[in-house]
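A.B. asks: Need coordinates for the following:
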Amino acid sequence: SLPLVGQEYLEILSAWYCGFGRCCESGDCRVLNNVTGLELDLSEQLHGQHVASEVVVRAVRGFLQSPRARPALVLSFHGWSGTGKNLVARLVAARLYRDGLRSECVRMFVALFHFRHPQHVDAYRVQLEKQLGDTTQRCRQALFIFDEAEKLHLGLLDALKPFLAHCDNKGQAGNQRCIFLFLSNVGSNTINEVTLDFRRAGRPREEIPAELLEQRLRQELRQSADSGDAHHHFLEESLIDVFVPFLPLERCHVKLCARDAFLARGLPYTEAALDEVANMMAFVPEEERLFSAQGCKSVSQRISYSLP
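C.D. replies: Now for the predicted structure:
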């Protein structure tokens, strides 16, 4: 084997060489595009979200496999907090890019963190346009994630629109491809109503069709009195390709999240321990207690209380 110094030199040289996209068949070693792995991860780690899993895998696979696909794919995630929107975004990044969220081809923005002061929206717009442009120039395939998307200031839309349409800001498509994920709580009440109607009718949630949820989401966004919502404008200008609804989680799903949290810590668990964690969560509606008000959020913290 090589001496340590020689190994370090080889690794540095390899990293430099790969930076030019010459070290693997894809043309860019930073990009994996392992959709099969994504599908497996979703089936194992995402609970109670048959619609979201199917829609995301179908959309991403179709976009990546079609040589004539539009240069940008825009997915809009909708649902209550704790239902899996951030988890899916992380899994998409992890399976499409070697370094996941740490990849230089992936940028994540949280509206109230990165763009918190409305009075600075002009500076934010210039900064955002530069960040998007730099990333698309650096990477032939870029992933952009916007959390709390409903809180994006309308002044930022001018920076976003060219990239949503063409994956650049020059008004024409190049060789770059972009995937945008917008995560939002908007529409969660509509999704919850549909899920509740199915439950009260004695029908399993697995029978809820994606088409019904998308139709109801589009109706809510179009009829929204708050025209200041970024989603309203994206919809009006046909910039959203796919709506991804996340259903409210039931007690059985919370217990699965608790099981995952125990396993992630390497801790043993019992059915009683999972029940104890679920009992700590608030469920709604009050009279039926069907859905976790926080989804699986805070479950990993709550398992500490069930430890002996």
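
A.B. asks: C-alpha only now, for contacts and for neighbours.
C.D. replies: Fine.

A.B. asks: Run through who's touching the host helix or strand of T190.
C.D. replies: Using DSSP states H and E, the element containing T190 is helix 188-200. With C-alpha atoms under 8 Å, 6 or more residues apart in numbering as the test, helix 188-200 has contacts from 78-80, 204-205, 208, 213, 216-217, 220, 245-248.

A.B. asks: contacting residues for the closest residue in space to G84 that isn't next to it in sequence?
C.D. replies: Leaving aside its sequence neighbours, G84 sits nearest to L46 (C-alpha to C-alpha, 6 or more residues apart in numbering; 6.7 Å). Contacts of L46 were listed using C-alpha under 8 Å, 6+ apart, and they are S53, G84, L87, V88.

A.B. asks: which non-adjacent residue is nearest the first one?
C.D. replies: Spatial nearest neighbour of S53, excluding adjacent residues (C-alpha to C-alpha, 6+ apart): L42 at 6.2 Å.

A.B. asks: repeat for V126
C.D. replies: Here the residue nearest V126, using C-alpha to C-alpha, 6+ apart, is A159, at 7.4 Å.

A.B. asks: Secondary structure element for that neighbour, which one?
C.D. replies: Counting by DSSP H and E, A159 is part of helix 157-166.

A.B. asks: Show me which residues of that helix are buried.
C.D. replies: A159, L160, K161, P162, F163, L164, A165, H166 (16 or more other C-alpha atoms under 10 Å).

A.B. asks: do stretch 13-28 as well
C.D. replies: Buried residues in stretch 13-28 (16+ other C-alpha under 10 Å): C18, G21, D28.

A.B. asks: Sequence B follows; please return its structure for comparison with A:
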Amino acid sequence: MFCKYNLIIILVAVDLKLSNSFSFNPVCWLSECCNKDYIPGDIERLRTSLRSRVYGQHLVEDAVDAISGHWNPHHRAEKALTLSFHGWPGSGKNYVTKFIAESLYKEGMHSSFVHNFIGRVHFPEEEKVKQYNENLGIWLKGNISQCPKQLFIFDEVDKMPADILNAVKPMIDYKNIVDGVDYTKAIFIFLSNTGATIINEHYHRLWHAGKKREELKLNDFENLISKGVFNEKGGFHHSDTIRSNLIDHYIPFFPMQEYHVKECIKDQFRERHVHNPRGSHIQEVMDFIEWGPDDSKLFSKTGCKRISSKVALLVAKHYPLASKQEL
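C.D. replies: Prediction:
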């Protein structure tokens, strides 16, 4: 009797799994597979996340449209999609990248199809560039061979040794097949602080001219970044590696102004179950922010970075019930 009931339960579970799954492979019930279950590519979720959680960066919508078009089942991409995010620390580059991963992949940043390389961590030694490139080339080819819809994130590109990304160049060029592997469905995102000065100065000029932030368009900045970023001193070292014509879209991340930072602070309070923080506590976090440039004090020099720990301290000190709820 026990075995009979167990069998019924198993059959019901299998039936439910099959009715709600795109995959009939039992392996995929237990581990991540390269299918729509695990790579839903939920563009609407991405739009919603960015509109409700990212402040002052309306041009990231262009990145969303680029991803949507790239993975359009009715369109055959000619190359891997390459996005280059530029701006000051704390302006939201990593934050947006996290939302992209969470919307495209069921497991988000923990997905085996999402790969995050950090310049100073993964490529720390200048003299090992050749070895890094060889390993990276083999590794990229192996992963994309297993599943074409991969997301590769290269953070701190400006802090990588020169020519570290030679291995990537053939894979993001206008070629459908490289050594028998199709790279056209892959997405590469490069994150760099380089170009921040150019972006900030141009934005400051437009602001002084009376142009509203929300009126700014990608073409107000993209050519400026693509030309200037490769010449910026101490910047993007890879002018001979990732040529500007291999980057599909340069996305500027604007410096954060006072009302954007306040929204970030409120968001951090909400994450800790405090939905109506006192104004004095918001201001207490704001007091830690350093502002620039000197003539206008318009921008936060660290964007929304470093506010999380300040908010955590205030919640623990003044909102004990919320602190317990989080635990």
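
A.B. asks: quick one on the thing from earlier: which of the contacts of L46 of structure 1 has the most neighbours?
C.D. replies: G84 (27 neighbours; other C-alpha atoms under 10 Å).

A.B. asks: what residue of structure 2 takes the place of that residue?
C.D. replies: In structure 2, the residue matched to G84 of structure 1 (TM-score structural alignment) is G92.

A.B. asks: Show the contacting residues for that match.
C.D. replies: V54, Q57, F253, G303, C304.

A.B. asks: For the stretch 201-327 of structure 2, which segments count as strands?
C.D. replies: Along the stretch 201-327 of structure 2, the stretches classed as strands by DSSP state E, counting those that start in this stretch are 249-253, 291-292, 299-300.

A.B. asks: Kindly name the residues of structure 1 that line up with the second one.
C.D. replies: Strand 291-292 of structure 2 corresponds to residues 283-284 in structure 1, going by TM-score structural alignment.

A.B. asks: how much does the matching stretch stray from structure 2?
C.D. replies: When structure 2 is superposed, stretch 283-284 of structure 1 averages 0.5 Å from its matched positions, counting by mean C-alpha distance after the TM-score superposition for structure 1.

A.B. asks: Tell me how many other residues surround the aligned residue in structure 2 for Q127 of structure 1.
C.D. replies: Correspondence of Q127 of structure 1 to structure 2, assessed by TM-score structural alignment: N135. Residues near N135 of structure 2, counting by other C-alpha under 10 Å, number 12.

A.B. asks: just R278 of structure 2 next, same as before
C.D. replies: 12.

A.B. asks: To which residue of structure 1 is it aligned?
C.D. replies: R278 of structure 2 maps onto T270 in structure 1, by TM-score structural alignment.

A.B. asks: Give me the distance between its match and E276 of structure 1.
C.D. replies: 10 Å (C-alpha to C-alpha, to the nearest Å).

A.B. asks: need the contact list for L165 of structure 2.
C.D. replies: N133, H238, T241, I242.

A.B. asks: between those, which is nearest V261 of structure 2?
C.D. replies: H238 (32.3 Å; C-alpha to C-alpha).

A.B. asks: what do we get in structure 1 for that closest one?
C.D. replies: Per TM-score structural alignment, H238 of structure 2 is aligned with A230.

A.B. asks: Isn't its match up against G155?
C.D. replies: No: with contact defined as C-alpha atoms under 8 Å, A230 of structure 1 does not count as touching G155 (9.6 Å).

A.B. asks: More neighbours: which of those two?
C.D. replies: Between A230 of structure 1 and G155, A230 has the larger neighbour count (other C-alpha under 10 Å), namely 20 against 15.

A.B. asks: quick one: the more buried one and Y17 of structure 1, what's the gap?
C.D. replies: 41 Å.

A.B. asks: do the same with R107 of structure 1
C.D. replies: If you go by C-alpha to C-alpha, the gap between R107 of structure 1 and Y17 of structure 1 works out to 23 Å.

A.B. asks: In the stretch 51-200 of structure 1, mark out all the helices, start to finish.
C.D. replies: With DSSP state H, counting those that start in this stretch as the criterion, the stretch 51-200 of structure 1 has helices at 85-96, 111-114, 121-138, 157-166, 188-200.
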